[in-house]
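> What follows is a predicted protein model with its sequence.
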Amino acid sequence: MSLNKVILIGNVGKDPDVRYFDSGAAVANFPLATSERGYTLANGTVVPERTDWHNIVVRRDQVNFVEKWVKKGSLVQVEGKIRNRSYDDQNGVKRYVTEIHADRVEFFSLGSGSRPAEGQQAAASTSPSQGNTSSYQQPNVSQASSITETSDADDLPF
């Protein structure tokens, strides 16, 4: 297993931006908010809730699913790899970006009694190992983990 593999569960911050290229390839990008609950320490110190933002990049078979079904506010599980890159902005300043390149995107359910919102169908997801087969898999909450990066965003836009 690769050390940079992550599973994130969070809410989509805005509708995905999907771009198509002349080659027929497509890429989708969207921000994902993950939150860590606040808590109170034994000494009474209150630690507030913390929300981190992640840049999600989706390619290949997952783009069609994301374009059709994923919307702002959707609760999704993203499995992928952490990628870091840099570029020079218009002023020649080097900028660094951390992205999650998704291998799999699917709706997340908070228990067996939950159903997708009215008008939404169960998630059809594919991964490179599955080819074009569609299936719904409900993730096991006890096995899911959340790895977060630092971000300046403190509030959710939805």
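Cool, the structure landed.

> C-alpha only now, for contacts and for neighbours.
Will do.

> sec struct for the nearest residue to Phe108 once chain neighbours are set aside, please.
Nearest non-adjacent residue to Phe108, counting by CA to CA, 6 or more residues apart in numbering: Val76, 4.8 Å away. Put simply, Val76 is strand when judged by DSSP: H, G, I helix; E, B strand; the rest coil.

> Go ahead and confirm Val76 touches Ile9.
Yes - using CA atoms under 8 Å, Val76 is in contact with Ile9, at 5.7 Å.

> want to compare, so here's the second one:
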Amino acid sequence: MINRVILVGRLTRDPELRYTPSGVAVANFTLAVNRPFTNQEGEREADFIQVIAWRKLGENVAEYLKKGRLAGVDGRLQTRSYEKNGRRVYVTEVVAESVQFLEPKGARTSEQAPNESPINDDPFADGGDPFASGDPI
């Protein structure tokens, strides 16, 4: 069986870091992922996907990712349910196995002042080869 999810999107809020009673770190955040098409008004819609990151990965996410930052998540889909006020509540979420921070630390976010200049993180901007590092593809 295969259960694999790969997402790229922007955080809708700062990650929330908590610890289980046994001391295991867990971070929760939501990614807004654009759909690949526009609606009838010509606007792009997005899906808001809940993500969970456990242990050191969760601590790193909580420390380095903030609202509006671009992130890539590789993980698995998980469904669970619980009882609330006599009703069964179902939750679908992505359990992250890795999270990539896709913008440099100083990159412009939606919360920066409009007169601040954005950092150009286009690897092709100076004509350089982004694959010249020798890293395998």
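Yes, it's here. In this text the structure is predicted, and so the values were computed from the model without any measurement.

> What's the TM-score once they're superposed?
Once superposed, chain against chain, the TM-score is 0.70 (TM-score structural alignment, normalised by the length of the second structure); 110 aligned residues with a CA RMSD of 2.6 Å.

> how about the strands in the first structure?
Along the first structure, counting by DSSP state E, strands occupy 5-12, 17-20, 26-36, 39-40, 46-47, 50-59, 75-88, 94-107.

> a markdown table please, covering those strands and showing mean neighbour count.
Formatted as a markdown table, those follow (neighbours: other CA atoms under 10 Å):
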| stretch | mean neighbour count |
| --- | --- |
| strand 5-12 | 21 |
| strand 17-20 | 13 |
| strand 26-36 | 20 |
| strand 39-40 | 11 |
| strand 46-47 | 11 |
| strand 50-59 | 20 |
| strand 75-88 | 16 |
| strand 94-107 | 18 |
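
> Turn the ones you listed into TSV, including distance to Phe65 of the first structure.
Formatted as TSV, these follow (distance: least, CA to CA, whole Å):
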stretch	distance to Phe65 of the first structure
strand 5-12	14
strand 17-20	11
strand 26-36	10
strand 39-40	36
strand 46-47	37
strand 50-59	10
strand 75-88	12
strand 94-107	8
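
> just to revisit the earlier point, what residue of the second structure matches up with the residue nearest to Phe108 of the first structure?
Counting by TM-score structural alignment, Val76 of the first structure lines up with Ala71 in the second structure.

> Please tell me I have it right and its match contacts Phe101.
Yes - using CA under 8 Å, Ala71 of the second structure is in contact with Phe101, at 4.9 Å.

> ok, now which ones touch Val12 of the first structure?
The contact partners of Val12 of the first structure, taken as CA atoms under 8 Å, 6 or more residues apart in numbering, are Phe30, Pro31, Leu32, Ala33, Val70, Lys71, Lys72, Gly73, Ser74, Leu75, Val76.

> can you rerun that using 10 Å?
With contacts defined as CA atoms under 10 Å, 6 or more residues apart in numbering, Val12 of the first structure is in contact with 30-34, 53-54, 56, 70-76, 156-158.

> Please apply the same query to Arg80 of the second structure.
Contacts for Arg80 of the second structure (CA under 10 Å, 6+ apart) come out as Val89, Tyr90, Val91, Thr92, Glu93.

> how near is the first one to Leu31 of the second structure?
Val89 of the second structure sits 21 Å away from Leu31 of the second structure, going by CA to CA, to the nearest Å.

> From Thr92 of the second structure, how far out is Ala20 of the second structure?
One correction, residue 20 of the second structure is Thr, not Ala. Using CA to CA, Thr20 of the second structure is found at 20 Å from Thr92 of the second structure.

> mind checking what Trp53 of the first structure lines up with in the second structure?
Under the alignment by TM-score structural alignment, Trp53 of the first structure pairs with Phe48 in the second structure.
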